[in-house]
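1. I need the structure of the sequence given here:
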Amino acid sequence: MYEPFLIRAALAGVGLALAAGPLGCFVVWRRMAFFGDATAHAAILGVALALGFSVSIYAGTLGVALLMALTVSALAGRGWAIDTTLGVLAHSSLAVGLVAISFVSGVRVDLEAYLFGDILAVSWNDVWLIWGGAGLVLAGLAWRWPGLLTATLSEDLAQASGVNPARERLVLTLALAVVVAVAIKVVGALLIAAMLIIPAAAARGFARTPERMAVFASLIGMVAVLAGLWASLRFDTPAGPSVVCAAAVVFALSAGFGGMRQKG
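-> This is a model prediction of the structure:
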C-alpha cells in the first residue's frame, strides 16, 4: 500500500505534466525557452511578496509570473532585443526575489523547496489547485488550438486567415503564467522550464503531427514524474531534480531513436 504523501505527489506531478506537455510544445515551436525561464525565475519574487503580505504562494507567483510574461510580450512587440531583455529580467527578478525573502521577518523559508521543488510535501489542497490550473490551461489551449497553430506557423498567414497573432500570444502568456504558478511546489522555479521543454523536445522524435506531439509530451512528462518519484525514494535523491533527470533520459532515448530512424 502506497503512502498518502506519495499518492499526492504522483497526482500533483501528473496534473502538471498534462498541462506542461502541450504548452511546452508551443514553447519549443516558438523558441520561447528563455521566455519560460524568465517567467519561472520571476516566481521567486512572487514567493517573497506572498510571504511579505501573508497571501497565498500561488496567488503571489501567479501575479508576478503574469506581470513578467506580459512585460516581456510588450517589450518584444516594441522591437526590443528579446534575448538580452529576457536575460536581464530573468536574473534580476530571481536576485531581487532572493534578497526580498531575506527581509521577510518571522517566517522560516526553505529556499531549496521553492528553487528545486518539494513534490513530496504537497497537500491535497495543492493537488486540487494544480489540477484546476492544469484544466484551465488545457481548456484554453484546446479552445484556441487552430489559431495558436496558425500564428505559430506564420503571423502573416494568421492575419490573412483572420487570426490575431497578438491575441494568440496573450493566450500562451496567460497559460505559461498559470503553469509556473502551479509548478512552483512541484519542481521549483529553476526546473519549471525544464519540464516544459524536455518532454516536448523528446516527443518530437516520436510524433508526426502537432496533436500527437502534444499528447506524447504529456505522456512523457507523466512517465518522468513517476520514474523520478521512484528514483527519489529508491536512491534518496531530491524529488524535483530526479523528475527532470528522468525526463532527460527519455529525451536521450528519443534522440537515439530519431537518429536510428533517419539512418534507416
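2. CA only for contacts and neighbour counts going forward, please
-> OK.
3. Leu157 against Leu149, yeah?
-> No: using CA atoms under 8 Å, Leu157 and Leu149 do not qualify as a contacting pair, with a distance of 10.6 Å.
4. Count the residues that sit near Ala239.
-> 24 (other CA atoms under 10 Å).
5. Please disregard the earlier target; I meant Ser102.
-> As a burial measure, Ser102 scores 12 neighbours (other CA under 10 Å).
6. what's the answer for Trp128, then?
-> 15.
7. Over to Phe34?
-> Tallying neighbours of Phe34 according to other CA under 10 Å, which is how burial is gauged here, yields 16.
8. contacting residues around it?
-> Contact criterion CA atoms under 8 Å, 6 or more residues apart in numbering gives Asp83, Leu86, Gly87 as the residues in contact with Phe34.
9. In helices, which of those fall?
-> Applying DSSP state H to those, the entries found in helices are Asp83, Leu86, Gly87.
10. Now list the buried members of those residues.
-> Of the members of those, the ones counted as buried by neighbours, 16 or more other CA atoms under 10 Å, are Leu86.
11. Let's compare: structure for the following, please.
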Amino acid sequence: MVTVTILPTVATMGIEILILPAMAGLGLALAAGPLGSFVVWRRMAYFSDATAHAAVLGVALALALHINVLIGVVVVALVMALLLTRLSRGHAGDDTNLGVMAHSALALGLVAIAFVPGARGDMTGFLFGEILAVGARELMVIWGGAMLIVAIVLWQWHALLLATVSEELATSEGLNPQRLRLVLTLVLALVVAVGLKSVGALLIGAMLVIPAATARAFARSPEQMAFGASVVGAVSVLAGLLVSLYVDTPAGPSIVVAAAGMFALSRALKPA
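-> Have a look, this model is predicted:
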C-alpha cells in the first residue's frame, strides 16, 4: 500500500541541517542550468518530465533487484529517454505522445513499487525529494554527478548548440545530430538521478525548465543564459530553504515555488 506522509520542513528539524541541503541544491542547480537551457531551446519540457517520472519505476526496479537506487534510476530514465527519442522522431502530435508516456511512466512506477516485497510504500521522498535528509555520502554522489554533467555539456557545447540551431547546419559541419541527441538523452537521465534526492521525480522537470526560462529574459547569448539558469537555480534553492525555515513549508516544493516566483518577477521586469 502506497502512503503519503507530511513532508519534513526545516523549521521542524532545526536550522543546523541547512548546510548539507543547501550544498546538495547548489550541486543540482549547477547541473540543471546548462542542461535546462537546451531543454527550453529544444522545447523538451514534456520529454524531461517523462524521463523524470520514469525514475519512480527505476526505484521500484532497484528495490526489487536489491541494487543501488541510483543505478536503477539511471538505467530506467535512460531507457525511457531513448524510447521517447525514437517515438517522437518524425511524428506529429509529439506533445500528446510525450504527455501519455510521462503520466503512464509515473503511474506504472507507483503500481510497480506497491508489489515490491519489503518496500516501505512511503513514496513522498521519491516524488517530492528529501533534500533535508541528504547526508555526506549523498552529497558526494550529487556533486560527482553534477560535475560529470557539466563536463559533458561543456565538452559538447558548441556541437550541441549548433545542432539546436539547425541540424542541417550541424550535418554540414561534419557533426552527427543523432549522436548529439543521444548525448542530451544521457545527460538528462543523469540529472534526473542527481535531482531525485533533492526535489523528487515530480519536481525535477521544474528545476530544469523554470530557471532557464527565467534567465532567458535577460540573457544576450547562449552562454549567459546557461550561466544565468544556474544562478537562478542556486538562488531558488537558498530562498526555498529559507522559506521552509521561516514559514514551515516542505523544502523541495518551496524551492520550486521560489523559482516560479523569480520567473514571474523576470516576466514583469523583462526589458522591452
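12. so what number do they get for TM-score?
-> Remark: TM-score between the superposed chains equals 0.95 [TM-score structural alignment, normalised by the length of structure 1]; 259 aligned residues with a CA RMSD of 1.3 Å.
13. quick one on the thing from earlier: would CSV of the ones in helices among the contacts of Phe34 of structure 1 with distance to Gly46 of structure 1 be doable?
-> Conversion of those to CSV gives the following (distance: CA to CA, whole Å):
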residue, distance to Gly46 of structure 1
Asp83, 22
Leu86, 17
Gly87, 18
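14. ok, and the closest non-adjacent residue to the corresponding residue of structure 2 for Val186 of structure 1?
-> Val186 of structure 1 maps onto Ser198 in structure 2, with residues paired by TM-score structural alignment. With CA to CA, 6 or more residues apart in numbering as the measure, Ile131 is the residue that lies nearest to Ser198 of structure 2, at 4.3 Å, once sequence neighbours are left out.
15. Can you report how many residues lie near the one you found?
-> Ile131 of structure 2: 29 surrounding residues under other CA under 10 Å.
16. can you tell me which residue in structure 1 aligns to it?
-> Alignment note (TM-score structural alignment): Ile131 of structure 2 maps to Ile119 of structure 1.
17. center of structure 2, which residue is that?
-> By CA atoms, centre = their mean, structure 2 has its centre lying nearest to Ile204, at 3.4 Å.
18. which strands and helices sit next to the helix ranked longest in structure 1?
-> In structure 1, ranked by residue count with DSSP H as the criterion, the top helix is helix 124-153. Helices and strands in packing contact with helix 124-153 of structure 1 are listed as helix 4-29, helix 155-160, helix 165-183; criterion 3 or more CA pairs under 8 Å, 6 or more residues apart in numbering; DSSP states H and E.
19. Nearest approach to Ser254 of structure 1 belongs to which of those?
-> Closest approach to Ser254 of structure 1 among those (CA to CA): helix 4-29, 15.2 Å.
20. re earlier: that's a strand at the match of Val186 of structure 1, yeah?
-> No: under DSSP: H, G, I helix; E, B strand; the rest coil, Ser198 of structure 2 sits outside any strand and is assigned coil.
21. I figured Thr164 of structure 2 hits Trp41, correct?
-> Yes: Thr164 of structure 2 is within contact range of Trp41, at 7.2 Å (criterion: CA under 8 Å).
22. Next, the angle helix 4-29 makes with the longest helix of structure 1.
-> In terms of direction (axes from the mean of the first three to the mean of the last three CA atoms, to 10 degrees), helix 124-153 of structure 1 departs from helix 4-29 by 10 degrees.
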